[in-house]
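Engineer: test case, fold it:
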Amino acid sequence: MIRFEVTVKAAGGLHARPAALLVNIAAKSQSQVTVTRSLDEKQADGKSILGILTLGAGRGEQLIITVEGPDEEQVAHALQELFEQPEES
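Structural biologist: Now for the predicted structure:
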């Protein structure tokens, strides 16, 4: 199991586009991906676009991502890279 924290950098928070990118990475994997909003510990399945959107994570919020499964290292790396991309304006 790999667990790491990221910061939402997108200007509109974790809205449709960044959420879709996250779900796309998670859905292609064999691992279970869980996204937890640090503020209130609300959790969502990383493979569910609706679940990710209902987190309502705004810009600057911290998320904890947990990846567990046979390809967890690759998936965790891809998700970390996604959140390290420069801020959107």
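Engineer: contacts, neighbours, all on C-alpha from now
Structural biologist: Noted.
Engineer: which residue sits closest to G69, ignoring its sequence neighbours?
Structural biologist: Leaving aside its sequence neighbours, G69 sits nearest to S31 (CA to CA, 6 or more residues apart in numbering; 4.0 Å).
Engineer: how close does the one you found get to G13?
Structural biologist: Applying CA to CA, to the nearest Å, the value for S31 to G13 is 25 Å.
Engineer: quick check: end-to-end length of stretch 61-72?
Structural biologist: End-to-end span of stretch 61-72 (CA to CA): 24 Å.
Engineer: and this one, please, so the two structures can be compared:
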Amino acid sequence: MPTRRVTITAAHGAHARPVAELVRLALEHPAPVSLTTPDGSVVDLSSVLSVMELGLAEGDEVVLGTASSPDAESVLDAMAGVLAPHG
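Structural biologist: All right, here's what the predicted structure looks like:
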């Protein structure tokens, strides 16, 4: 299963706007995408409420994962970019 370990650098953590973008990307992907927190909580990224309830903050480290598929790497890269934007 492809994964990405990401330290959240988005200002204000995973608030409504980045979470909405993660869910949009997850819903466009043919396989479920999950997010795992350091304490082992796992949520399906197709649910805005499930992700918001985690209260992810700047500096938190998470793991994104999905089933192998031709575009798995690109969707994980896009999601990592939402949580840890460059520049």
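Engineer: where does the TM-score land?
Structural biologist: TM-score of the superposed chains, computed with TM-score structural alignment, normalised by the length of structure 2, equals 0.85; 86 aligned residues with a CA RMSD of 1.6 Å.
Engineer: residues in contact with the equivalent of the residue nearest to G69 of structure 1 over in structure 2?
Structural biologist: Using TM-score structural alignment, the equivalent of S31 of structure 1 in structure 2 is A31. Going by CA atoms under 8 Å, 6 or more residues apart in numbering, A31 of structure 2 touches 66-67, 69.
Engineer: mark which of the residues you listed are buried, thanks.
Structural biologist: 66-67 (16 or more other CA atoms under 10 Å).
Engineer: these two touch, right, G13 of structure 1 and Q62?
Structural biologist: No. Counting by CA atoms under 8 Å, G13 of structure 1 stays clear of Q62, with 10.9 Å between them.
Engineer: out of these two, which sits in the busier spot?
Structural biologist: Of the pair G13 of structure 1 and Q62, G13 is the one with more neighbours under other CA atoms under 10 Å, namely 20 against 17.
Engineer: for G87 of structure 2, see how far away V42 of structure 2 is.
Structural biologist: From V42 of structure 2 to G87 of structure 2 the distance is 29 Å (CA to CA).
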